[in-house]
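# Give me the fold of what follows.
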Amino acid sequence: MTRLVSSPWRRVLGVGLLALVPVLTSGAQAQTAAPAPEASTGRIAKQAGTSTRDMVAAANPLAAQAGREILAAGGSAVDAAVAVQLVLNLVEPQSSGIGGGAFLLHWDKTSLVTLDGRETAPAAATPERFLGPDGKPMKFYDAVVGGRSVGIPGTLRLLETAHRRWGKLPWSQVIAPALRVAEEGFPISPRLNGLLGMEKFLPSDPIARAHFYREDGTPKPVGTVLKNPAFAKTLRDIAEKGADVFYTGEIAADIVATVTRHATNPGDMTLDDLKAYRIEERAPVCGSYRTYRICGMGPPSSGAVAVQQMMSVLETQDMAAMKPGPDAVHWVAEAGRLAFADRALFLGDPAFVSVPVRGLVDPGYLKSRAALVSPDRSMGRAKAGDPPFQKTEFRFAPSDGIEFGTSHISVVDREGNAVSMTTTIEDGFGARIMTRSGFLLNNELTDFNFAPTEEGKPVANRVEAGKRPRSSMAPTIVLDANNNLYAVLGSPGGSQIITYVAKTLVGLLDWKLDPQAAVDLPNFGSRNGPTEIEAGTEAEAWKAALEAKGHEVRAIEMNSGIQAIVVGPNGLTGGADSRREGVAIGN
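Take a look at the predicted model:
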């Protein structure tokens, strides 16, 4: 199911906090100036951030500043990521929070660990969950709004798990910046105000309406100081008692009540579902690209597999000589077609589907896939391949759409440890229900396929009890030829995440752009359908040349939120996507 952004989103997705950014700490000022919007594009004009010691790149200046504060206090990359995520819960509530899930990559200078904090389906879930009385798939927002779509949240348990392994500062200290923002409030940004104004479903939730809107139903104005005493209490409880209070205590009871008592679309989550939730450590998916090694999250994410498949096709070409333009788009789009064809057939939760990851990234197999691409003509639509090392029969599962409720965090600390974490509540403002504990809940279960069968066969990504829905999130870490950290990046964007990350990798590794220039390149690619180019950018001028190669071209809104950090001989350089309000800052 594809959900495209209507044009008004473009006017708010790129508008940021401007001068409304208060300083969270008395330390040194941020090294990047407050960004200003470009009137012609709605983007925010930014320069790459630089630092000699450490850096955090996040989608909101207040969240980035919280991470920077923790790094300045001697915190680790994980400490900073915890602080960033908890502040994002407040200042970017439409995108992520403890009511959702995340994938986290951690690099400690010698080894990479990947942690799966994806949401799970309740024990009562069945494959028919999103079928209507007529046996047909429900309309998307009929499924989203309410308790039916809410998966068991994983983000907080993920943060606690990572902090116990790699944190340096006390748990209460890394929570402190978010607690301060919750208690003292923050000025509503133009972006948040604009998204609230466009939202149709959130005002129907009484708790969310009271928090975000005025009595007349209009959003609280830009600059209004928004406090969240309920979330402050939640944070104090979590600081004192840990994540268990979320999964077994008073907060857990509040989550279950919010889900099961929804007036029109209740869910079936139980306290036992929350208590049973576990973080899974997964094997990283890594592959070579020229002199680099690109690593990411394995299934249930399709991100790293698909990105690696795309990069293996692009490696057969001199991408550096192409530069941004129609020839580069042709190769990226064709690589995307092949990757998305395999993604649709083979990827799912490895606890339920035997995913042939080894075969999907096998160099010989990928060489045969790359040979299918013509330099002069688009293949139109690719078919899935036949990778080696398969153990079972796999079933067709159509692609998913675009998540607006997702964010990405990149951090490098002074010791060279790094975190790449993509975090989500799925759609913008998730299930549009807010707990009395002060946070929104995800609609992650709508990342499953609504139809449990296709052509008479069960699909790999159908709903099942305890299952994690397939994701496209692709937090990525790049190592150089000497196995040293080179880049940390990722993006929101649903299934388009895969092409956003691939584009940025080409910009960094082939075109040698600084991170800000790489993330700000026009977005383009194909999800095994039309060739998509970003509307309102220079990419629209490439349309005729692509059509001459047989591409069906669509200019659409492609609102990424890429956060990238590159390690160089003189320190760190970072970029925060100009389509959002974030910054890359360090000490």
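# For the rest of this, base every contact and every neighbour count on C-alpha atoms.
Noted.
# How many neighbouring residues does residue 7 have?
Look at residue 7: counted by other CA atoms under 10 Å, it has 11 neighbours.
# so residue 532, which of the three states?
Put simply, residue 532 is strand when judged by DSSP: H, G, I helix; E, B strand; the rest coil.
# Could you also give me the structure for this next sequence, so I can compare it with the first?
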Amino acid sequence: MSSRRWAATVAACLGLAGCIGAPPPHAGDRPAQPEAASGHVEQQGWSSTRYSVAAANPLATQAGYGVLKAGGSAVDAAIAVQMVLGLVEPQSSGIGGGAFLMHWDGRQVRSYDGRETAPAGVDDKLFLQGDGRPMAFHDAAVGGRAVGVPGTLRMLEIAHRAHGRLPWAALFEPAITLAESGFRVSPRLHALLRGDQHLRKDITAARQFYADDGQPLPVGTLLRNPALAAVMRTVAEHGADAFYGGAIARSIVGKVQGHASNPGRLSAQDLVDYRAQVRAPLCADWQRWRLCGMGPPSSGQIAVMQILGTLDHVVPTAAVPLQDGIPSADFLHLYTEASKLAFADRARHVADPDFVAAPAGRWSSLLDASYLRERAALIGPQTMPTAPPGQPGGQRSAWAAQPEQPEYGTSHISIVDAQGQAVAMTSTIEDQFGARQMVDGGTGLPGGFLLNNELTDFSFAPTDAQGRPIANRVQPGKRPRSSMSPTLVFDRAGGQLQMSAGSPGGALIIHFTAKALLGTLAWGLDAQQAIALPNFGTTGGPVLLEAGRFPPATRNTLKTRGHSVIELDLTSGLQAIERRGGGWFGGADPRREGIVMGD
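Prediction:
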């Protein structure tokens, strides 16, 4: 639909009371957020000329900066950053979880898959109760049942072998030093500890993070983690094999299988058998840019590019200016409708590619211009009550759509080194504090690392009411579908790297990342301004707006078009580094604690 036709249609519809439709399904739902809000600190952005690192905590950013300053590569810096994040931001990521990493070496893009896998002993009824109904989320997530085989260390090790310049062991030193000498509990960590109802049930975690009276450690408390320091020192000396075997592996398995009320099925053999993978990146052209991200088992790149591509078939996004510095109701309607279509495709088609074939034989079929044009034709002036999944390549899918269920948190790192190599890496333990199980790695020392609950990213129900299988159901050795969207952007004409970006945020990672890309690439904002824009999105039901950031007129206009609107904290954690003014300019999300450093 042309922009002129669209404007005429909207004008006509707004003049007719009969155009106002019924609220869509799930209108009363208030989606759970991956991590609670903990304040808002305005940021101005950071400029540099040679290299830059953006991460979710100042101590982690500082570790990466030190590596870059010492001549390390982007991957070297990412390892140092991730080890510190697992210590100081344990609610979001760590060595007990998984990650996706996009890498640019100046010639080609590679994607590294460190996603967790399901243990060999599970089946597709893992999250079903005795009566056949799916378990409640935290009944499944807390304990050993949902723990997948961690992948972060294996992935980082193979990336380091290909792209590292400094010794592996040296990259662990900043985190080991901090773990031994201690770091100050940040306001965000304190707030999340205070609000969590499950972490203190684990004796090891309670001793690490809470006082004897059950209260979380106060802001500014010097917190040491000698067990994690010892584990990292062992991995630094002996490589990732030391994590996937020996005392560390035995402690993981013992914790998972020995949980009193919710044991899991992860075994020592599952750890031995884990393999990170190097996959072909999924790249797509949009306007004057080429955007590269993770293909399945992540749904992030597909969904982001479907949204952006579908929008351009309705009205060019560059022609939709911000109103008073924020997205207009007109744009939010279009964006939400395009998002519903993308999420419908995601629920039907996307899962681990080692288990589920791509539609029409290739995942890019979901991004074909002809297919997105066909999908865009479904968008009108009123909201779709239910967005249907499409048939890319004209082929009917045998899969059932996955019902909507919660997805939770992560952390993101963006880095550009002095040689022009770049990383966009998103890592996770899934829910806030993961499975709420802390492992000391067999050291017998206080502290340790948290295990993921990543298996809850599978569909709890293996089939629909008609018995048709769901693509993202639980299967042994399978990687659960993700929304993580680490993204590298290139100028199509010259092939020059333009940006590294990504965010935490569960299923809303897709929208946070899309917002940053729209802000920088279509609307002319710098990375910090784009990150600071109010958040918005949908997972297929109501329009979600960041609380206190949109005027009443926006909400009212959306409602006249049939949308249900929910305002809530949408705590993104965007990090981005873009080429700007002959150097680099980095932005960090004011909703979290991250900063950018560079020279």
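# Residue 565 of structure 1 - that's part of a helix, no?
No: Residue 565 of structure 1: not assigned to a helix; according to three-state DSSP it is strand.
# Map it across to structure 2 for me.
In structure 2, the residue paired with residue 565 of structure 1 is residue 577, using TM-score structural alignment.
# how near is its match to residue 583 of structure 2?
Plainly put, residue 577 of structure 2 is 10 Å away from residue 583 of structure 2 if you go by CA to CA, to the nearest Å.
# The two: who's more crowded?
More crowded of residue 577 of structure 2 and residue 583, by other CA under 10 Å: residue 577, with 34 against 14.
# In space, what's closest to the more buried one - neighbours in sequence excluded?
Residue nearest to residue 577 of structure 2 in three dimensions, not counting chain neighbours: residue 586, with 4.2 Å by CA to CA, 6 or more residues apart in numbering.
# what does residue 538 of structure 1 give?
Of all residues not flanking residue 538 of structure 1 in the chain, residue 522 sits nearest, at 7.1 Å (CA to CA, 6+ apart).
# Give the aligned range of stretch 172-188 of structure 2 in structure 1.
On structure 1, the counterpart of stretch 172-188 of structure 2 by TM-score structural alignment is residues 175-191.
# Now do that stretch: distance from first to last residue.
Counting by CA to CA, you get 25 Å between the two ends of stretch 175-191 of structure 1.
# Buried residues in stretch 130-138 of structure 1, which are they?
Using 16 or more other CA atoms under 10 Å as the test for burial, stretch 130-138 of structure 1 gives 130-131, 137-138.
# TSV for those residues, including secondary structure?
Listed next are the buried residues of stretch 130-138 of structure 1 as TSV, based on three-state DSSP:
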residue	secondary structure
130	coil
131	strand
137	strand
138	coil
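# got a markdown table for these, with distance to residue 186 of structure 1 too?
Shown next, in a markdown table, are the buried residues of stretch 130-138 of structure 1 (distance: CA to CA, whole Å):
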| residue | distance to residue 186 of structure 1 |
| --- | --- |
| 130 | 38 |
| 131 | 41 |
| 137 | 41 |
| 138 | 38 |
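# so who does the spatially most central residue of structure 1 touch?
Centroid-nearest residue in structure 1: residue 492, 3.5 Å away (criterion: CA atoms, centre = their mean). The contact partners of residue 492 of structure 1, by CA atoms under 8 Å, 6 or more residues apart in numbering, come to 403-408, 422, 473, 560-562.
# Please list which of those residues are also found as contacts in structure 2.
Among those, the ones still in contact in structure 2 (both residues aligned by TM-score structural alignment, their matches' CA atoms under 8 Å) are 404, 406-408, 422, 473, 560-562.
# Residue 539 is in contact with the residue nearest to residue 538 of structure 1, correct?
Yes: assessed by CA atoms under 8 Å, residue 522 of structure 1 is found in contact with residue 539 at 6.2 Å.
# how about the residue in structure 2 that residue 415 of structure 1 lines up against, secondary structure?
Mapped onto structure 2 by TM-score structural alignment, residue 415 of structure 1 lines up with residue 419. Secondary structure, three-state DSSP: residue 419 of structure 2 is coil.
# That concludes my questions; thank you for your assistance.
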